[in-house]
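Asks: heads up, no residue letters with this:
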């Protein structure tokens, strides 16, 4: 039984991991007390100059529902808790297996709104059933009132009024992979205004819980390059749910065919999606790396 500790000078053990360059601090909340940690303290832990440094912090906890093996919680670098992280889910299963917390493979892990199935493969890659994409606006959430729209094959693109670099509309496909995404196609990814336009899209009033802004360049029907400005983290080297959202949007626009190799700045992911059958969206399957960097102990002040 854990003894409650003060937040002043609390020492915690951690593992630093990454999935295609998207880096994480992974904490075992089963074998150590992680209660009563504030948003400011999470933010300090993720700070790259004054803390351990990470895009997100991942918590391994006991399951709260009978159909799951573990509970998985995610905190962004700004200290706010979010619903889902695809690259983090691969690191989660690698951590659980490597630390002997379970011998099950695959694992079923509960996140904010669903249960994910995670499978560690013999080649070192991790395959994740990310669940079905969500298109219903109230569940994303997304408010399209007053926005112009165009139809492109099966996808409705919405015009987001933006100020950068001058008043213009950015046409995006909108969906959720457990967290909200606004995806647009660009001709040249390197010159895309990710760092300038991304923060404005993230905070756009059409998204009451903010949004991840994705920019994809189509290489061919089975290959894209992708950059994502993540909600609460800024641009990251990779975004697993962003890769899933981009591929789903591209397939619905008849620009891509499953499976799709997604090149991010931190590495490659493979995304497979079989579309919608009988008005039911099929789950998205993501495969990619999960790597342990180092382990350590730090103090939360």
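Replies: Nice, thanks for sending it over. On a predicted model such as this, the values are computed, not experimentally measured, just so you know.
Asks: From here on, just use CA atoms for contacts and neighbour counts.
Replies: Noted.
Asks: give the contact list for the most centrally placed residue in the chain.
Replies: For the chain, the residue sitting closest to the mean C-alpha position, by C-alpha atoms, centre = their mean, is residue 85 at 3.0 Å. By C-alpha atoms under 8 Å, 6 or more residues apart in numbering, the contact set of residue 85 is 74, 239-241.
Asks: at 7 Å instead, please
Replies: Neighbouring residues of residue 85 by C-alpha atoms under 7 Å, 6 or more residues apart in numbering: 240-241.
Asks: Presented hereafter is structure B, for comparison with structure A:
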């Protein structure tokens, strides 16, 4: 006989990239892939692009904890699969911690959050929070992307910002608008763990007052097209910066269907870090019962 499980939740989003936030401070909750998918179902559940389980790092199994961060963001995609990192999700995670009173974050303080991609640091920003995604890497392997609405496969630039992305440059806003992302784009060769795929059109002019500008749509692995993808926004800015050459700016604004996010690149002893900033909103809270 199955047992019903009632759990509290909060719904939140970052530029329309939405999440079901489930508090589990003592690490006692285990959600199956099917339960995650049911919570994220937009017709029969709460609806979301993924789940953020809020758990203390010390409550995780040995080897999974992040000792330098009290809190761990257990992020799962809408299909239940685990993901390394989520740039919009971690800002919403920070908003939940602050607004629920689990942490105190003064304007000049830093919040450390554990993820499967390591510990990330967040600070407050003018429009919400800024997260240091850490080191990034441009992939050198050639990859092509086939998508419905494109006449021929296009070359893609692999970018790793703690999770994998492939960025594709398009020629115009009309070409971007004409994409049908209800069908999953295909990568050749297909990465073993898949990748998020970003389609981008640079602004004209590309740089205004020292800030680069682009427009983007994204297909997220395990989800589909979303209104925004934080790490995808960072990967997009990095790819366009790479294409633009050595004199390209280190600050970018990226417009997505759900709004606008900021990206900046900083230099450290261990290399270049990419930072993502933008809003994080909590919408409502409640309880839900799962089989």
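Replies: Now that the structure is in, tell me what you want to look at. Keep in mind that what you see is a predicted model, and the values were worked out from it rather than measured.
Asks: one step back: what separates the residue nearest to the centre of structure 1 from residue 92 of structure 1, distance-wise?
Replies: Distance from residue 85 of structure 1 to residue 92 of structure 1, counting by C-alpha to C-alpha, to the nearest Å: 10 Å.
Asks: Residue 234 of structure 1 maps to what in structure 2?
Replies: Residue pairing (TM-score structural alignment): residue 234 of structure 1 is matched to residue 224 of structure 2.
Asks: scratch that, residue 249 of structure 1
Replies: Checking TM-score structural alignment: residue 249 of structure 1 goes with residue 239.
Asks: Quick check: the helix or strand encompassing its match compared with structure 1, mean distance?
Replies: Element membership of residue 239 of structure 2 [criterion: DSSP states H and E] is helix 230-244. Helix 230-244 of structure 2 differs from its equivalent in structure 1 by a mean of 0.6 Å after superposition (mean C-alpha distance after the TM-score superposition for structure 1).
Asks: can you list the residues that contact that helix?
Replies: 86-88, 157, 159, 161, 165, 167, 198, 248, 252, 254, 263, 274, 276.
Asks: in it, what counts as buried?
Replies: 230-241 (16 or more other C-alpha atoms under 10 Å).
Asks: cool, and stretch 284-293 of structure 1?
Replies: 284-292.
Asks: do the same with stretch 182-197 of structure 2
Replies: 184-185, 187, 194-197.
Asks: Over to stretch 91-106 of structure 2?
Replies: By neighbour count with 16+ other C-alpha under 10 Å, stretch 91-106 of structure 2 contains the buried residues 91-97, 105.
Asks: what residues does that stretch touch?
Replies: So stretch 91-106 of structure 2 is in contact with 12-14, 111, 129, 280-281, going by C-alpha under 7 Å, 6+ apart.
Asks: Compare those and tell me which has the most neighbours.
Replies: Counting neighbours by other C-alpha atoms under 10 Å, the top entry in the contacts of stretch 91-106 of structure 2 is residue 14, with 27 neighbours.
Asks: distance of the aligned residue in structure 1 for that one from residue 235 of structure 1?
Replies: Alignment note (TM-score structural alignment): residue 14 of structure 2 maps to residue 19 of structure 1. For residue 19 of structure 1, the distance to residue 235 of structure 1 (C-alpha to C-alpha) stands at 15 Å.
Asks: Next: residue 301 of structure 1.
Replies: Per C-alpha to C-alpha, residue 301 of structure 1 is found 28 Å from residue 235 of structure 1.
Asks: Mind checking which of the two has more residues around it?
Replies: A direct count of neighbours by other C-alpha under 10 Å for residue 301 of structure 1 and residue 235 places residue 235 higher, at 21 against 13.
Asks: Next up, the contacts around that one.
Replies: Residues in contact with residue 235 of structure 1 (C-alpha under 7 Å, 6+ apart) are 228-229.
Asks: What's the average distance for the one helix or strand it maps to when superposed on structure 2?
Replies: In the assignment (DSSP H and E), residue 235 of structure 1 maps to strand 234-236. Compared with structure 2 after the fit, strand 234-236 of structure 1 shows a mean deviation of 0.7 Å (mean C-alpha distance after the TM-score superposition for structure 1).
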